Every structure is written in C-alpha cells, then in structure tokens.
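Trainee: Sharing a sequence plus its predicted fold:
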Amino acid sequence: MQSGNADKMFTLTTSCIDQPGLVAAVSGSIAGHGGTLVESHNHTDAQQRWFFMRNVIGGAPHFDDKGFINDFTKIAEKYAIDWSLSENKQAERVVILASQSSHCLSDLLYRWKSGELPCSIPCVISNHENLRSMVEWHGVPFHYVPVPKTDKREAFASIEALIDRHDADTIVLARFMQIMPPHLCEKYAHRLINIHHSFLPSFIGANPYQKAHDRGVKLIGATCHYVTTDLDEGPIIEQDVVRVDHSCSKDDLVRLGRDVERSVLSRGLRYHLEHRVLVHGNKTVVFN
C-alpha cells in the first residue's frame, strides 16, 4: 500500500532491555513496509543491559507509515520497547525563555533564521524588557513577564500559560536566571532544556564563574542538560570546555565562557530536535 511518502523521512527511536532479535525485528519491520535505512545507530549499555537505537527511514515510494505503526506497535509490546516515530519535516515549536543576557538567545535566533536549527520559534518570554527590540527585529513575538523576588507563583503561572498557548514542543532556558518550579519540571520532562555556565557537576547553582576563578581552575566549560526538580542535576545532552590559566580574571572567564555556552546550547538543542538524544534514568545516549 502506498502512502505518498516518496519525499518523506522519518526518525524512529527505540530503547529497551537488551535481548536477541531486536535489530532484526526493527529493521525487518521497516523493510517490510517499504522503508529504507538512511541512517542507523545503536548502542548497548553492557552494565545495565539496556539497548538504544535510532533509525532514519527513507520514504521510499511504497513506504506505508500507518501500516508500519500498526505492525511496530505489536513488536514493541513483544519486546517491551519504548519508542517514538516522527516525521523529519515537521518542525518542532521551540519557546525560548531568557533574562538579561543576550548571547545565547541571539545565537539561537541567528541559527534559526539562517535555517541551521530545524524548528519554529513562536515566541520568546523574558522577565526583563531589554531583549525586546532584538527579538522583535527577528520577527518573533516577545512576552514580558516580570518575576518578583518573593512570591513567584503568579509569574510562573503566566509563563506556563504562554508556553501552552503557543503549543510548545520544547522549552529552552537561554540563560533564564530563574529556578523553574517543580511542577513545570515534571510537566515538561525531557522537553525543558537549560544551558548552565559550568562543566557540571562542578560549580552547581549561581555565579559559577566566580567559583571557578576562586578555585583557580585550568578549564571552564558549559553544560546543556534537561531540567529536573534537582537543580543542575538533569540528564546531560552536551558539554564542552576551554582552557584558561592563572592570568585570567573573572571577566576573562565570563568572556571565554560565553562562546562555549553558545555552541554547547545550539548543539544540544539540535541533537534534541533531531531526536538524537535517548534518556535512560539520569543519563543520555546521544547519537551525534
């Protein structure tokens, strides 16, 4: 049966307990419905006996995605597979939260505008007004939601309403200097992405560059991770470092660190959008 998928591509991700026949079952089902493997990666965590796989399926003229879903549902039940199938051309909707720092936000907006990030950006939300002109210059709606220092419940209720109104698939904290409430961390689990300006698990929390300077580190870095209820403890998507030395001031660390933050966040978000990140517990497998 033909579904008109000649020009379509799909990404299938699977994870489950490692067991014989998994690769054959998955690839056989894809081939049985006329699909071709354009890209394929798999990994087994030998210690936990957990299997991960990501396949990009070409929409050959006879690929029947609906039939494949029906067939693969039965396979998933047999092997207890956690799986998802997404069409690659369906761009995810990414809502960005930011505070006063512009470097990560401006980099994401540039990469989105130039076509480097496969997503749409329906809005940017900020607890400060200073980024409005930059965001609106890119043609993106800007929402200002002030967050008081004491009772923040009403502010976060407004932020949650905006995220839901814009039907966000993914939420990015691009140096949004507020701690997300636990219920939002749980509601948007594995969809809420943060950039932390430190090579975690070192220097968790606020002011990591000052802590790094006080410690006299020789490497500084940045970490892109999913947000959980444990501050800066969520599954890590991407990290990078840059070398520093005793002559660097705190301002030097901040300047050098900003470059790392930009690149780490954009790579991490891209991996997420391309369904290259598979989460298991508090760890990730990233097929990059």
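Mentor: Perfect, I can see it now. Residues are numbered from 1 along each chain as shown.
Trainee: From now on I want contacts and neighbour counts done on CA atoms only, so please keep to that.
Mentor: Will do.
Trainee: can you pull out the helices in this protein?
Mentor: Assigned by DSSP state H, the chain shows helices spanning 22-32, 65-79, 103-113, 132-137, 153-165, 182-187, 208-215, 250-273.
Trainee: wait, S84 sits on S15?
Mentor: No - counting by CA atoms under 8 Å, S84 stays clear of S15, with 9.7 Å between them.
Trainee: and N55, which of the helices of the chain is closest to it?
Mentor: Nearest of the helices of the chain to N55, taken as CA to CA: helix 22-32 at 8.8 Å.
Trainee: now the angle from that closest one to helix 65-79?
Mentor: For helix 22-32 against helix 65-79, the angle by axes from the mean of the first three to the mean of the last three CA atoms, to 10 degrees is 160 degrees.
Trainee: name the helices or strands packed onto helix 22-32?
Mentor: On a contact count with 3 or more CA pairs under 8 Å, 6 or more residues apart in numbering; DSSP states H and E, helix 22-32 meets helix 65-79.
Trainee: Pull up the gap between the spatially closest residue to R175 that is not a sequence neighbour and D169, please.
Mentor: Using CA to CA, 6 or more residues apart in numbering and skipping the chain neighbours, the partner closest in space to R175 is A98 (5.5 Å). Between A98 and D169 the computed distance is 17 Å (CA to CA, to the nearest Å).
Trainee: One more to weigh against that first structure:
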Amino acid sequence: MNHAYILTLSCPDRRGIVHAVSGFLFENGGNIEEAAQYNDPDTGLFFMRVQFACDQLTHQELSSQLKGFAEPFKMNWKLHATTQPMRTVILVSKEGHCLNDLLFRCKSGLLPLDVRAIVSNHREFYQLAASYDIPFHHLPVTAATKAQVEARQLEIIESEGAELVVLARYMQILSNDLCKKLAGRAINIHHSFLPSFKGAKPYYQAHDRGVKLIGATAHYVTADLDEGPIIEQDVARVDHSKTVEDLTAMGRDTESQVLARAVKWHSEHRVLLNGHKTVIFK
C-alpha cells in the first residue's frame, strides 16, 4: 500500500531546486501527485509544497534522508503523513457561530481535523461540545487568574498533542508568552478586514466610519495584537441603512467562511510563513 506524504519547504532561491526535489523523491520511490512552488523576488526565497506517495521508505526513513538532502540548500522543511487528521483544540467565548460551523464541517468530512478539546471562559457551549462527544473545559478568566488559566490552557493543548489551536471568537488577549509558545499553529478570526479596525468592537468602528464593505480576517496569532500573518480574508457589501446589529449579523457568515477556509488550508499544509506574510498553495 502506498503511503501519502506532504513535503513543505523554503530556502534561498537558486537554479535547479525543483529538479533536485523531484529527483530526490524519484530516487527514494516517491510518486509526485501534486506540486506547487513560488519564488519571492522581494525576499529571494523559494517555497514548495509536494504531495507524493511512497511505499519504499517509512516516515522516519524519509525524514532521515531529507536531512542530508536539505542541508546544501539551507532548507527549512517539514514532512507530514496524510493518514491522520490534524489534532486541534478550539478556544471560544460567547459567540458560537464559528465554533458551530467548524464542528459541523468536521462531522461532515469537510475538514481534516481531530478536535480533541473545546476550551472556553464561559459555559454556553458545553452542550454543543457534548453533542459532538468532545471534552469541554470551562476556564473563567479574570485579571488575577489569567496566568493560571493560560498555564492550564497550554497544558490541555500539549496533553492533546494539538498541532493546531483555533481561536473561534475567543475574546481574550493571549499573553506574549503564550503567543510565542503557539507560534505558527494558532489561528484567530478577527471580525474586521485587517489592517483596518483592529482591537475591540470593530463593527462599531466600521459603522462609525460609514464603510461600504465589512469583512473578516483569519490570521496567525502573534504577540502584536491583530498583526499576525494573514491567511484569508473576505468582505460583504453594506450601505448607509445598515445598523451595527445588521453589520454584526452579516459579518457572522463571513467570519465562519473565512475561518473555515484558513483552517482547511492549514490542516492540509498549504500555508507557508514568509516573514510577516504567508504563501498559500491552494
């Protein structure tokens, strides 16, 4: 039986990288099923994603071979087996539309996720979690307990072996320390079209400015609030007659769709970090 893998890599650009990668996979019994690459002229970096089948070497053996192959190219690389869905922990507060959408997509086979736990600072969604047979952790947050709560959150994330943490409208600002520990594996949905209207109540800010488009942004979490590398965005058209409540209601659909797309691409290893930006192989 062929085993499927995804290889992602980035390195300084030079001639012959695609030829070298395809040759390496051929020599080790790999059959390329999907491949994409991008050369960034601004940074001089090369990015590549290759999905391939291989029945001659195990994951460990391939990884060992890749270490020697990648060194002359100064490659940052990761090798992923595609057989298991990505272990995920979801954080949520009182707004449940994104959470509900993600869980339904997982149940329907539309997202390759294994949701191991739902963590919330409120109790609203313990029954929803139970209906999907997912452990629910209620961790109320105050200024006095923030450090202890984040320690418990990290304990849950690590004990579940989570490769992805999704902030599905989790309305607490993570500490710099936790952001660093989750770097590259935590996705937030911001209910605005960043970089405009950062921080709290962006729909109120948008309404006050009389915008004609509202949007949502899915991005990686960093210590700089709402400044992380952007994965996906979308917009909805509005006019002067819309109230703040109208904007909020319309925005929920956009938020859910944007977050679902970002999570899907991340779970399929289609997103590569490029400094404060992303390269996405759709």
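Mentor: Ah, there it is. Just so we're clear, the structure is a prediction, and the values are computed from it rather than from any experiment.
Trainee: Quick check: TM-score for this pair?
Mentor: Once the chains are laid over each other, their TM-score by TM-score structural alignment, normalised by the length of the second structure reads 0.97; 282 aligned residues with a CA RMSD of 1.3 Å.
Trainee: S84 and S15 of the first structure: who's more crowded?
Mentor: Counted by other CA atoms under 10 Å, S84 of the first structure and S15 do not tie: S15 has more neighbours, with 24 against 13.
Trainee: if I line the two up, what does the more buried one land on in the second structure?
Mentor: Matched to the second structure by TM-score structural alignment, S15 of the first structure sits across from S10.
Trainee: Contacts only, for the residue nearest to its match when sequence neighbours are not counted.
Mentor: Excluding the flanking residues, the one nearest S10 of the second structure by CA to CA, 6+ apart is F47, at 4.4 Å. Each residue near F47 of the second structure by CA atoms under 8 Å, 6 or more residues apart in numbering is listed here: 8-11, 37-39, 272, 279.
Trainee: For PyMOL, write a command that selects the buried ones of those residues.
Mentor: To isolate the buried ones among these in PyMOL, judged by 16 or more other CA atoms under 10 Å, type:
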select buried, resi 8+9+10+11+37+39+272+279
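Trainee: preserved in the first structure, out of the contacts of F47 of the second structure?
Mentor: Retained in the first structure by both residues aligned by TM-score structural alignment, their matches' CA atoms under 8 Å are the following of those: 8-11, 37-39, 272, 279.
Trainee: Just name the closest of those residues to F125 of the second structure, please.
Mentor: For these, the residue nearest F125 of the second structure by CA to CA is L272; the value is 32.4 Å.
Trainee: returning to what we had before: who touches the residue mapped onto the residue nearest to R175 of the first structure from the second structure in this structure?
Mentor: Per TM-score structural alignment, the equivalent position to A98 of the first structure in the second structure is V92. Contacts for V92 of the second structure (CA under 8 Å, 6+ apart) come out as 99, 118-121, 167-171.
Trainee: Keep only those of the kept ones among the contacts of F47 of the second structure that are in strands.
Mentor: Judged by DSSP state E, the subset of those located in strands is 8-11, 37-39, 272, 279.
Trainee: what's the closest of the residues you listed to S192 of the second structure?
Mentor: Among these, and counting by CA to CA, the member closest to S192 of the second structure is V279, at 21.3 Å.
Trainee: Does that closest one touch L273 like I think?
Mentor: Yes - counting by CA under 8 Å, V279 of the second structure does reach L273; the two are 6.3 Å apart.
Trainee: What separation do you get for the aligned partner of E274 of the first structure in the second structure and R105 of the second structure?
Mentor: Under the alignment by TM-score structural alignment, E274 of the first structure pairs with E268 in the second structure. From E268 of the second structure over to R105 of the second structure the distance is 15 Å, taken as CA to CA.
Trainee: which of these two has more neighbours?
Mentor: Each of E268 of the second structure and R105 has its neighbours counted (other CA under 10 Å); E268 has more, 19 against 16.
Trainee: Contacts only, for the counterpart of R152 of the second structure in the first structure.
Mentor: Aligned by TM-score structural alignment, R152 of the second structure pairs with S158 of the first structure. Neighbouring residues of S158 of the first structure by CA under 8 Å, 6+ apart: V145.
Trainee: Might one say that H103 of the first structure is in contact with V260?
Mentor: No - applying CA under 8 Å, one finds H103 of the first structure not in contact with V260, separated by 10.6 Å.
Trainee: Which one's more surrounded, these two?
Mentor: When H103 of the first structure and V260 are compared for neighbours, V260 comes out ahead with 22 against 14, by other CA under 10 Å.
Trainee: Aligned to the more buried one, what sits in the second structure?
Mentor: With TM-score structural alignment as the criterion, V260 of the first structure pairs with T254.
Trainee: What of R243 of the first structure?
Mentor: In the second structure, R243 of the first structure lines up with R237, judged by TM-score structural alignment.
Trainee: wait, what's in contact with its match?
Mentor: 212-214.
Trainee: before we move on, what about F72 of the first structure?
Mentor: 26, 29.
Trainee: Just give me the match in the second structure for it.
Mentor: Under the alignment (TM-score structural alignment), F72 of the first structure pairs with L66 in the second structure.
Trainee: Please apply the same query to A212 of the first structure.
Mentor: Aligned counterpart of A212 of the first structure in the second structure: A206 (TM-score structural alignment).
Trainee: I figured its match hits G215, correct?
Mentor: No - the criterion here is CA under 8 Å, and A206 of the second structure misses it with G215 at 9.9 Å.
Trainee: When these two are compared, which one has more neighbours?
Mentor: G215 (26 against 20).
Trainee: residues touching that one, list them.
Mentor: 191-193, 233-236, 251, 254-255.
Trainee: Compare those residues and tell me which is most surrounded.
Mentor: Using other CA under 10 Å as the neighbour test, the contacts of G215 of the second structure are led by S192, with 28 neighbours.
Trainee: Translate that one into the numbering of the first structure.
Mentor: In the first structure, S192 of the second structure lands on S198 (TM-score structural alignment).
Trainee: check contacts around H191 of the second structure.
Mentor: For H191 of the second structure, the contact set (CA under 8 Å, 6+ apart) comprises 202-203, 215-217, 251, 255.
Trainee: just the residues you listed now: which is nearest S22 of the second structure?
Mentor: Using CA to CA, those come closest to S22 of the second structure at T217, 35.1 Å.
Trainee: how about the closest one, what does it touch?
Mentor: T217 of the second structure sits next to 189-194, 230-234, 255, 258-259 when contact means CA under 8 Å, 6+ apart.
Trainee: Sitting in strands, which of those residues do you find?
Mentor: Short answer: the contacts of T217 of the second structure in strands (DSSP E) are 189-190, 230-234.
Trainee: Including distance to H19 of the second structure, could those go into TSV?
Mentor: Below are these laid out as TSV (distance: CA to CA, whole Å):
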residue	distance to H19 of the second structure
I189	38
H190	40
I230	30
I231	29
E232	31
Q233	34
D234	36
